[in-house]
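**Student:** Build me a model:
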Amino acid sequence: MEAALAAAARHADLGAIVHLDAARGRAAARDPAPGAFAGVPTLVKDLGGPFAGFPMRAGSRLLADDPGTADSDLAVRFRAAGLCVFGTTTAPEFGLSLASEPAVGPICRNPLAPDLTAGGSSGGSAAAVAAGIVAIAHATDAGGSIRVPAACCGLVGLKPGRGSIPAGPGYGNYLGGIASELAVCRSVRDTAAIFAACRGDTRGPFPPVAYAPEGPLRIGLLTETADAPRLAVVEEAARALEPHGHRIVPIDSAALLAAARESARLFAAIVAVNLATLPLDFAQAEPMTRAARDLGAAMTGAGVWRITTDMALVSRDLWRVFEGVDLIVTPMLATAPPPVGSFPTQGTDIQAHFARMTAFAPLAALANISGFPALTLPFGTDKGLPLPVQLIAPMGGEERLLAAAALLEREDRWQHPFAIAGLAA
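**Tutor:** Model (predicted):
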């Protein structure tokens, strides 16, 4: 914990941490629960949770800076795993960006290249883990917000399938079920361990069905929607699975891309509707947040009902793709992480804002809208930056994702430039 606190101070210019409580962190480290992560320092995202003792402001001046008094079900499991929380990480206002640069600050930067974005909306968590401040940090994903920052920073990010991670204690179907919570990590091993510690008994309407690894997998790959280096690494990752008995088979890429485009549209509408339901005075919100809220407020009941119907159709269409494959490998990002400031929220053109984000991560929202699990990990480098790939599995297929990701990780195509605080380089 002392090493993590020192690293947090040393990397303060990254803007990864928005609230730090050294006393609470030290107290947790003196008496951690005897779980898989006993005594491991961690940070939690300023969006999601809540975690008792830490304010959750969602990157906004609209929410009070008061520490919460109760843990979410997920927070209880984090602590039972032995994780010791000492602060919260930077997120954009209400998670409305694929960069973590809220107007209230700080501006989060990528440890691998500080002039570039660390991604969003879990950018602060990803930057903290990539810089070695902590080895694991809480993150949430409603439209790529675990996977995009992990991809930008060379980390492993699992977006669990709908219903596999608790969303309580008050299960309100937040964001129509598209949001998941877990973590960003430096290894598949740690990702599997935190998923095992947190999964199951979610007390919600989506009981998980586990699909454990079984026999050779049929691998479908999508080599579209990205620049040349990111497309090449998708095929390389799929080929790397072949020596383990898995085989590449053709995929209906047109159907997959159509589902992805529809998912991006639905994600924008769901976020807007959710903002319109929040009992807050948006006068002091960022301009883009106000624009999104206005978009949602203008939507009719029939329009909202249509969204829920269309979400079901996206899930159906993705299931049809999986009739011929067991795992899909895709690009995670279309390009390298762009410079800080590439996703500004000072304007009010909400449609253009969503279009910019979709262009950067065109296949991110598909897993959220469908409810399917997806994972990103680095599988190479380009000019010193990670080349990430995304793996998508059928509902309940997290173990399948983790098993395939572990095989790819063994290829050792990416090395973290920063050691974890407190551990040898």
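
**Student:** C-alpha from now on. contacts and neighbour counts both.
**Tutor:** Noted.

**Student:** Tell me how far the residue nearest to the spatial centre of the chain lies from K383.
**Tutor:** Centroid check for the chain by Cα atoms, centre = their mean gives I146 as the closest residue, at 0.9 Å. The gap separating I146 from K383 is 23 Å, by Cα to Cα, to the nearest Å.

**Student:** Over to S342?
**Tutor:** With the distance defined as Cα to Cα, S342 ends up 20 Å from K383.

**Student:** Which one's more surrounded, these two?
**Tutor:** Comparing S342 with K383 by neighbour count (other Cα atoms under 10 Å), the higher total belongs to S342, at 14 against 7.

**Student:** Now show me the structure for the sequence below, then we'll compare the two:
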Amino acid sequence: MKLSEYVNYDATGLAALVTSKQVTPSELVQLARVAHDEVNPSINAVIEFYEDAETAAGANGGLFHGVPFFRKDIGFTEAGRLQEKGSRLFKGHRSDTDSYFFRRARESGLRTIGRTTTPELGMSLLSESILHGITRNPWNLERSTGGSSAGSAAAVAAGITPISHGSDGGGSIRIPAAWCGLVGLNPSRGRISGGPNSQDASFGLTREFVLCRTVRDMAAALDVFSGPYPGDPFIIVQPNRSYVEELLQPTGTLRVGVARTKWGAVDLEPEVLKAVESTATLLEEMGHTVTDIEPPYESIEYTRVMLGRTRFSSKSLEEAARDMGRVITADTLEPINLKLYEYGRNSPGRAGDVEEVLRRMRFRVGEAIHSFDILLTPTMPMMALPHGGINSTINPTLSAEEFKAADAANIAYTGVFNVSGHPAVSLPLAQNASGLPIGIQIVGRFGDEATLVRVARDLEDATPWRHRRPKTRAGAK
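**Tutor:** Purely as a prediction, here's the structure:
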């Protein structure tokens, strides 16, 4: 197989080639390495391509038989591998835990071949850190890929692998999916087990999944990674059939709530609003009932949630530093993260206070959107931002409160569903005049990824995106 052929396949397609013995898993890893060597110097997405990648473990057979896969350098872990979280504080740190997620990855046939960049501690919607530098968007190298699954998104968009691990605590899968022209699902709370040591992380706000290029890969990944384990705090309703089978099912007529107004302090860019309106028209033409919706919450509520969490993240960061024999200073944490650490350490309050803010917000949002089967919103109010600026944790000018307020304004359409627990997917349904991707978010009922799979399939069929190519892409020479 040539590199120019490899980059045109999604993960499902590559697995089929392996199963039919047209290509071997080691050949696919070798192609991923060639792709990496060609484009990674330009985009800085992969911080470690494992020396033993060609012999990476993975089951024979499975939905992703032999497909190369990356791990985001924060969140779920592989035992014995480096996990530095984009931070000098964790430089050289190796995990001793094998997450259930990566056990399932291997059982599905995926070969994890390296790790990708993230902003420090996953705390920025931009794609830069002091430890690993700037990760550049393959569509425009002067623009951010989005955080915090920055390197994973850039690697998939540029063709190094067709699928990669991501995590989402406020939009960190969906934001880079929107800015890099990918499919990015944040599943329902509890759909993906965090075991054995991170079940229902961060008050249930953080979930982990993948970034990919096609809806059928998203459906297959749901089949691979979904399901409970002993010790999970609750078991979400299980699907009636596999998600791959859902691709063959009719959608039916849905009640669609459409967000055409801003939900935070940031205005919608005109081309983003146009993309939302075009998608609403398309859904209406498919026979669905479309109704405009107002913001289901106030931005200040989400800011309070994020600031409240710092009390507990500061404590866990302090414990991690102590366990590693390290200290938290300006030499180990970036300016904003150091301010957030100090803010949390000096803030009074109890876990119950944060839980109550979350409870009220979940109730309010759930009540506001209950009458709809799905919601249609922008993923982000703007296209990919330039590198740097106030949203970077390297920026020393903002206070902790100012940074979180600015963050809440930008992720107004994504973070709310981390709080509520609803599944939400960003689809690459549009581009602006200069060719930058525009992500459109579809939100489902809690536990109803099946409807999202069917609707996403319908939109992919009606508005195909596989022909779109970023400027920086492996095999293009």
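
**Student:** picking that back up, would you mind finding the match for the residue nearest to the centre of the first structure in the second structure?
**Tutor:** Using TM-score structural alignment, the partner of I146 of the first structure in the second structure is I173.

**Student:** so its match sits right up against S152, yeah?
**Tutor:** No. Using Cα atoms under 8 Å, I173 of the second structure is not in contact with S152, being 9.2 Å away.

**Student:** which residues are common contacts for the two?
**Tutor:** Common neighbours of I173 of the second structure and S152 (criterion: Cα atoms under 8 Å, 6 or more residues apart in numbering): 166, 211.

**Student:** just so I have it, where are all the helices in the stretch 301-450 of the second structure?
**Tutor:** 335-345, 351-369, 400-410, 415-420, 449-462 (DSSP state H, counting those that start in this stretch).

**Student:** Can you add distance to S314 of the second structure and give those back as a markdown table?
**Tutor:** Output for the helices of the stretch 301-450 of the second structure, formatted as a markdown table (distance: least, Cα to Cα, whole Å):
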| stretch | distance to S314 of the second structure |
| --- | --- |
| helix 335-345 | 5 |
| helix 351-369 | 13 |
| helix 400-410 | 13 |
| helix 415-420 | 20 |
| helix 449-462 | 33 |
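
**Student:** Which one of those lies nearest to L82 of the second structure?
**Tutor:** Nearest to L82 of the second structure, of all these, is helix 335-345, at 21.2 Å by Cα to Cα.

**Student:** can you pull the contacts of A285 of the first structure?
**Tutor:** Per Cα under 8 Å, 6+ apart, neighbours of A285 of the first structure: 60-62.

**Student:** Repeat that for G61 of the second structure.
**Tutor:** G61 of the second structure touches 19, 108-109, counting by Cα under 8 Å, 6+ apart.

**Student:** residue in the first structure matching it?
**Tutor:** Using TM-score structural alignment, G61 of the second structure sits opposite P34 in the first structure.

**Student:** What distance do you get for that match to I133 of the first structure?
**Tutor:** For P34 of the first structure, the distance to I133 of the first structure - Cα to Cα - is 22 Å.

**Student:** coming back round to it: quick check, nearest of the contacts of G61 of the second structure to E54 of the second structure?
**Tutor:** Minimum distance to E54 of the second structure across the contacts of G61 of the second structure is 13.5 Å, recorded for G109 (Cα to Cα).

**Student:** Excluding residues flanking it in the chain, which one is nearest the aligned partner of that closest one in the first structure?
**Tutor:** G109 of the second structure maps onto G82 in the first structure, with residues paired by TM-score structural alignment. In space, and not counting its chain neighbours, G82 of the first structure is closest to A38: 3.7 Å by Cα to Cα, 6 or more residues apart in numbering.

**Student:** quick one: that neighbour is in a strand?
**Tutor:** No. With DSSP: H, G, I helix; E, B strand; the rest coil as the criterion, A38 of the first structure is coil rather than part of a strand.

**Student:** how many neighbours does it have?
**Tutor:** Applying other Cα under 10 Å, I find that A38 of the first structure has 17 neighbouring residues.

**Student:** before we move on, what about I236 of the second structure?
**Tutor:** Neighbour count for I236 of the second structure, taken as other Cα under 10 Å: 15.

**Student:** Let me know the secondary structure of it.
**Tutor:** coil.

**Student:** Counterpart of it over in the first structure?
**Tutor:** Counting by TM-score structural alignment, I236 of the second structure lines up with P208 in the first structure.

**Student:** again with R469 of the second structure
**Tutor:** Applying TM-score structural alignment, one finds that R469 of the second structure aligns to P417 in the first structure.

**Student:** Can you tell me the closest non-neighbouring residue to A158 of the second structure?
**Tutor:** R473 (4.3 Å).

**Student:** Assign the one you found to helix, strand or coil.
**Tutor:** Using three-state DSSP, the secondary structure recorded for R473 of the second structure is coil.
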